[in-house]
Each structure stands twice: as C-alpha cells, then as structure tokens.
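Engineer: Sequence and predicted structure, then a few things I'm wondering about:
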Amino acid sequence: MSEVEKPKKKTRSFDLTKGAVHKHLIRMALPMIIGLSASMSFTFVDSYFIAKLGTNEVAAMGFVSRMVMIYFSVAIGLSAGVTSVLAHLAGSGDQDEVKKLATNTLIMTAILSLAISIFGYLTIDPIFTAMGANEHVLPHVREYMMIWYLSPLFVILPMTGGGVMRALGDTKLQGNLMLVSAFANAALDPLLIFGLYGFPELGFAGAAWASLITRFISFAVILYALHYQYNVICFSKETINTFAASLKKILHVGIPATGTNIIIPIVAAIVISIVARYGTEAVAATHVATTIEMISLVLFFSTSAVVGPFIGQNLGARKFDRIDECIKSVSIFCMAWGLFVAIAIALTAPTLAGLFRKEPEIIALAQSYLYVVPISYGLYGIVMSVNAMFNSLGKPMPGVAISSIRVFFLQLPLFYIASEFYGLEIAFITISISNAIAGVIGYLWIKDTVNKLKHA
C-alpha cells in the first residue's frame, strides 16, 4: 500500500452532542478543577514563600502578578478562539480541518510568544514605575520579570494546546499536567528561594526560576501529546498554506476573547496603582486577598473552561435544547457554590489573611476585602461562563461588552471615587457591586441570544 493510500490516523475526540448534559460537564470539569486548583496554587505558593522574605517582596509580587495575568489573558483569549472553532469542526466531523487549524495555532503561538518576550524586556521599568512600584519594590520586580520573559512560549502554548484538547472533549491530560506542575513548583520554590539542600539561594528570583522550569515541562508534554496522542499536528505544505485562513478563523473569536480577558488584569493593574497611593502595606494586603480569591474562584474557572467546547459541539449539531440545559445547570451551580464560598471565607478570613504576613494593618485590610467581595462570587462565576458561552457561539462581542461594563464602566470609576473619598475598605464594596450587576446582565443576554438562534 503506497504512502498516499495509507489510512489516516483519526484525531482523538469525545462526542458531546449525545448523552446526559450534566455527566459531560462533570466529566470534563473534574480534571480541570483539580488541574486549575493546582495551577492557581502557583501564585499562592509563590506568595507564601516570598512573604517570608519581606513586605517589599510581597508588594513586588502584587505588581508582578497583575502584569503576568495580562499575558495569561492573551493566552486565554487565543485558547478560547481555538476551542470555539475546533469544537464546531469536531461537532461536524471535519478531521482534516481540525489538524490544519491546530497546527497553525502552534505556529501563531510561537510568533506571538517571541513578540511578547521582546516587548517585555524593553518595557519593564517604565510599565512598573507607572503602576506605582517605588524604589524599594522595583528592583525585586525587575529581578523577577527578567527571568519570566524567557517563558511566554512555555506559558501560552500549553494553554492554546489545552484549548485544542478541550475542543475535542478531553480535559484529563491538561488537568493532570497542571496538577503535576503545581507540585513541582511547590517543591522547587523553597529550594531555589532559600537555597535548601545544596541548591543556590536565589531569593525572589528563585520563584521565577521555579515557575520557568515547571512551565517548560508542561510545554514539552503538551507538544508531545498533541502530536502523538491527539494526532492533530501536521506541518505539511498544505497546512502551512492555510495559515492565513486558520489565523482569520481563530482571531474572529480570539481577538474579542482576548479583549474580554485582558481588560480584567489591565483594570487590576490600574486598581493596584490606586491602592499603591496608600503605601506598600496596602499593596501587600490587596495581593494577599486577591491571591486567596484566585483559589476560591477555581471552580468557576473550571466551569467556564468546559462550557465552551460543550456548547460549541452542540451548536455544530444544532442541538439547542442541550445548550439551554447547560446554561440552566451552570447558572444554578454558580449561585450555589458562590454562596458556599462567601460563607466559608467570611468565617475564616482572619486566619486566611494571616497566612502570609503578620502585620496588623496588612491583615485588617485583607480581611476587609475578604468580607465583602466574595458575596458577589456566584454572579461573577456566571459572568465567566457566559463569556465562554458567547465565544463558543461565535459571538464574542457580547462578552467584551459584559466585561467592559463590569470593570471599565462600573468597577474602575466606582473604586476610584470610593478610595478617594471613603478609603479602601469602602472601595472594595464597589468590586462586589460591579460583579453582581454584570452577572445579571450576562445571564439575561445569553438566554436571549440562544433563544434567537434557536428560532432563526
């Protein structure tokens, strides 16, 4: 049998258009919950060990984490574009197009990562100075980011590659990989920060090196799996020739999805610059509170990661009853889990706030955040899932609008006014108000959109 006549390997995928809706969502969500919990622990673990170095280092991590999240948001947006387009193709059974688009995604990721590294190295001092990092904090920021800017490819490719896997209905490998990476990062942090067991004592830079090493491992495993397990990488001339067409499809959703995600850390960076006017301790306290928040939101991140491929495949199969059921189930879950988390955090806020630093002013301000913002987590969870749903429907602009309303038109101006006239404790309440309003808007908007598609 000639090379041309050899049967093509099938891409590995799961059919989400049949079977119980809740079972598919749970099957895909469980690995993501475990994996994302572990992945979110990167910042938590880094912050825990860095807190032992001093308040300036904690404040530096507060600035660094905001900037890193901006780049993560770019990766999340591209991943959403890939997931949306590939899920439609998987739902329609077009395996050749799946391979072309997945391969071109990797090429695009490599180009983008190089651009981010170059831009990052040229702008460390001006950007972080504008954010409010003072002469005591900026050297630590510079120390960390000089290392971190080696890693954009190792950060972005696992996320876009994970988007390919989710589009095919599989989240297990990505979840397991994030779990292993988190354990590796937690083990390397103290070794490299404090120089234990013969390792070099790198201080603040040790956390950056630990993350770089574990991200590289994830990168290598994802690349191997996409090629040998999922059979979606094919650098043929025909594939390369479709690069522009693939890029157009991905960016149709990817650019708005990136906008939806990137405005959140951009506003967070502006907010931290407002907080910085209250001093280094205020920045440290806010970072402590938001680090705890990231762990608390992990189930919402997991849910938003799996609703996209589910809705995408069912849209491709025109099964709107399953999409309606998905929206209902996700909304009920978000509200129930949000209530539980808010109560749990309120009961444990003093203990949680004291895990990192013992200064009374840092603990008190972190508690103020943890008492009021989690009240809105249920509706914020709906915002996350609704944005993912719009992306999977191929209609990313409503997600951009909802996120813009939440952070640009509500949170930022309200936070600034409240902090200017009433203090940070009152300003934190405005974050909760913004989340709640956006959640209601998002739910009503997605229901109306699906209803119109159903009857189109």
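Structural biologist: Looks like it arrived, so ask away.
Engineer: From here on, just use CA atoms for contacts and neighbour counts.
Structural biologist: Fine.
Engineer: Packing partners of the strand or helix carrying Ile327?
Structural biologist: Ile327 belongs to helix 320-353 when assigned by DSSP states H and E. Applying 3 or more C-alpha pairs under 8 Å, 6 or more residues apart in numbering; DSSP states H and E, one finds that helix 320-353 contacts helix 21-50, helix 280-296, helix 298-316, helix 360-372, helix 377-392, helix 424-454.
Engineer: Comparison target below:
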Amino acid sequence: MLAASTQQMAGLGKTLWRQTWPMAIGVLSLLGFQLVDSAFIARLGTVPLAAQSFTFPLSFLIIGIQVGMGIAIAALISRALGAGEKARAKRLSSLVLMAGGAVIACLAMLLWAFQMPIFSLLGAESNTFGHLRSYWPPQLLSAWLGALLYFVYSVFRAHGDTRLPGKMMVITSLINLALDPVLIFGIGPWPGWGLPGAAWATAIAFSFGLLATGGRLWKRGWASREGLWQEGRQSWRPFMGIAAPAMVSQLMPPLAAMLAISVVAGLGESQVAAWGLASRLETLSLMVILAMTMSLPPWLGRCYGAGDWDQIHRLLRLALGVAVVWQLTLGILLALGAPWLGMVLAGNPDVQDELVLLIRFLLPSYAALGVCMLVVSAGNALGWPLRAMLLSGARLFMCYLPCLWLGEQLAGWWGLAAGAALGNVLAGLVAWLLLRRILSRPHRQARVNAG
C-alpha cells in the first residue's frame, strides 16, 4: 500500500514537472527582462526609476483583467475540448482574442486620458511628471500587445501545449534584452530615448511574439470566424461566471499595490525606487509558483470533472510541498546575497541600502505567499471562484496592507518591510486552513460551486 502510494506520488511529481518546467522557464525569462528593464533604468537616476515604479500598480491593473479573462477562456476551451466540441473551442478562441483585445484597448485609453490625476493620487511629485508623460503612452501600447499575446498563450495552454508559450516567452525576453540598452542609452551616433526606450523595446518584442504565435495558432486551426455572434450570446454567462470573480481576484493586487506605494511614497523617492525594484524581484522569485498557477488548473479541472478527489488531494499536497520547500530555500539564499543583489540592481547607494532591507525581510516570506497563490488558483479550477476571490481579498486587505501600514507607523522603513513579511505569512496560514477545511468534507466536494 505504501509502495503504491509512493509510486503514485512519484508519477504525479514527474507529470507536474513536465507540465510546469516550460512555463517556469518562460515566466523566468519574462519576469527577468522586466527586472533587467528596471536595472537599466536605475542607471538613468533615481527620479526615472521612481517614475517607472509609479506605473507598476496601473500595469498590474491591466494584467489583472487580462489574467482573469485568460483563466475563464482556458477553462471554457478545455471543457469544450473534453466534451469533443472542437468547433466551439475554435469559436471561443477567436472571441477571446477579439473581445479581450477590445477591452484592454479601452482600459489603456482610459488610463492614458486620466494619467496625471491618477499619478498625483499615488503620490508622484512634480519632478517625475515629465518622465511619466513620455513613458506612459508606449508603456500602455506594450501592455496592450502583451495582453493579446497572453490571450494567445491561454489558448495554447487550454489545448495542453505549454512548450510553445514557454519558448516564446524566452524569445521575446531575449529580444527585449537586446533592444533595451540600444533604445535607452543609444548606440554610436544615435542617441537613446531614455525611459521611453524601455517601453518601446518591450512593445517591439511583444509584436514579434504576437506575429509568431498568432500565425501558429491559425495554422493549427484553433480559431474560427464562423458563428461568433451566436457563440458570444451562448457563452457570455458561463464566461462571466468564471471571469468576474477571477478578475476581481486579479484586480485586488493592483489596488493593494496602489495603496502600498502611497504609503511608501511618504518615506521618500529612494524608498519608492527600492520598492519598485523589490516588486520586480518578487515576481521573478515567484516564477515556479506562477508557472504552477498556469499548469495546475487544467489538470485539477479534469480531475474535478471526473470526480477524482483522491487525485486532487494528492496533487495539492505535492504542489504545496514543492512551493514551500522551493520558496523558502530560494528566499533564504537570496536574503544571504542581499548586499550583492542590491549592488547589481540599484545604482544609487541609498536605494541599495533600502533594497537590501526589503530583500532580507520579504523574500523568505514568499514561501507562505506561494501557498496562498496556489490555493487561489486551485479554487478557480475546482469550482469555488467566489471563495478564491474572498481569500485574495483577505490576503491583501486583512493581512498584508494592515501589517505593512502598522509597521510603517511604528518603525518607518524597517517596520514597513517587517510588516509586509508578516502579512505574507499570515495570508499563507489562512489559505492553508481554508483549504484543509474545504477538502475535509468529501460529501460536499462534488456539490461545491461558485458560491
């Protein structure tokens, strides 16, 4: 019995590895080039780096909406494929590309029209406005192109292909890496564009990725032009049933990021710059967790459809164990190397000191944050999106932000870093307790729904 259980876990581990590693490499490269962007911009000075940091919450807002839509469309397409409805899956693919692109375009235009009032509310000072005016339009363009590319990736993942999205994330990251120094600093007689050059480099890289993956999508016959209006009328209710809670869950982090950076802004520009670099480092250090949140839901969804709750239990135990061990080990190692990381990422000595403190407190706490992220992802896949949304809200507005604000009030920058870390630990504990409570009721599992 024990040998069979061990063999099952080993088999699950191999499958989890095969599903996750392409996305992990892709996420690593994608987040890596964002960190490289910030490292290059840090060489321009503290004010440009602070200006870029003020755009992060709004960029996360766009990403939140696109991820929520991507979760819904991947779920619907995978269910259609499981039911043998290939024609419907093609129509859904076309619909998400058209409707999703239109929604993100409208949001980008609104964020451009109201940019100055929004940045003022976030705490931006007058010396950063000039940089924001030149940087924000190309950054919004790159965000729109990135959203379209993400929707294409979602279609591929719904069909069980994680390799091509992972490969394209690496390629677009390398293109961005090559263009960054040229467009930011210039080359030879051609002057650089400064801060806007980073956004244009990303826009060019995403354009290449969109052309390459879009062509492959059409060649595989995974999209269709026929019957889109009727499919839209039929699918909008189930789509919104998944997408609405998922989008709310994804929109909470940018809202929390806006509130957090408004607290940080009261401490000074070097603190804002360090916070922006730490935000980039956070997403990079969570690459394995982010990859699992992409690879696990289709697998969990198939188990949920088959009513195989034993497999769900085993899979979640394995995923959470990997998350804790990996993140805790990585966090401790990076905390030990914090002075070196601060020197590499930040050009200003003041920013380096502030960043080192954040790394030492925050990165080990991401082991608990990873648990919370995986439980939220599992909730969307297993038929409790409302619970997942409420857990996201509790993490941010009952654990993270109150601890961060209280720490800043009591002990300034040191207290803010410690409070943010404590908030992550509390969120992980709440998520683990919630998951245990739900999965300990086998007689109710088959009847759990969005409520």
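Structural biologist: Received the coordinates, thanks. All of these numbers come straight from a predicted model, not from anything done at the bench.
Engineer: what residue of structure 2 matches up with Leu179 of structure 1?
Structural biologist: Taking TM-score structural alignment, Leu179 of structure 1 has Val170 as its aligned residue in structure 2.
Engineer: mind checking how far its match is from Ala265 of structure 2?
Structural biologist: Counting by C-alpha to C-alpha, to the nearest Å, the gap from Val170 of structure 2 to Ala265 of structure 2 is 34 Å.
Engineer: swap in Leu92 of structure 2?
Structural biologist: From Leu92 of structure 2 to Ala265 of structure 2 the distance is 43 Å (C-alpha to C-alpha).
Engineer: Would you mind telling me which of the two has the busier surroundings?
Structural biologist: Counted by other C-alpha atoms under 10 Å, Leu92 of structure 2 and Ala265 do not tie: Leu92 has more neighbours, with 26 against 21.
Engineer: Does Ile261 of structure 2 touch Val272 like I think?
Structural biologist: Yes: the pair Ile261 of structure 2 / Val272 is scored as a contact, 7.1 Å apart, by C-alpha atoms under 8 Å.
Engineer: May I see the helices and strands packed on helix 320-353 of structure 1 organised as JSON lines, with distance to Asn56 of structure 1 and mean neighbour count added?
Structural biologist: Formatted as JSON lines, those follow (distance: least, C-alpha to C-alpha, whole Å; neighbours: other C-alpha atoms under 10 Å):
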{"stretch": "helix 21-50", "distance to Asn56 of structure 1": "10", "mean neighbour count": "21"}
{"stretch": "helix 280-296", "distance to Asn56 of structure 1": "7", "mean neighbour count": "23"}
{"stretch": "helix 298-316", "distance to Asn56 of structure 1": "28", "mean neighbour count": "26"}
{"stretch": "helix 360-372", "distance to Asn56 of structure 1": "12", "mean neighbour count": "22"}
{"stretch": "helix 377-392", "distance to Asn56 of structure 1": "30", "mean neighbour count": "28"}
{"stretch": "helix 424-454", "distance to Asn56 of structure 1": "20", "mean neighbour count": "19"}
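Engineer: Please name whichever of those is nearest to Phe204 of structure 1.
Structural biologist: Of all those, helix 21-50 sits nearest to Phe204 of structure 1, with 6.6 Å by C-alpha to C-alpha.
Engineer: residues in structure 2 aligned with the helix or strand following the closest one?
Structural biologist: Next in sequence after helix 21-50 of structure 1, counting helices and strands by DSSP H and E, comes helix 55-92. Here helix 55-92 of structure 1 aligns to structure 2 at residues 46-83, judged by TM-score structural alignment.
Engineer: Can you give me the buried ones in that stretch?
Structural biologist: In terms of neighbour count (16 or more other C-alpha atoms under 10 Å), stretch 46-83 of structure 2 has its buried residues at 46-81.
Engineer: Over to stretch 245-256 of structure 1?
Structural biologist: Buried residues in stretch 245-256 of structure 1 (16+ other C-alpha under 10 Å): Ser246, Leu247, Lys249, Ile250, Leu251, His252, Val253, Gly254, Ile255, Pro256.
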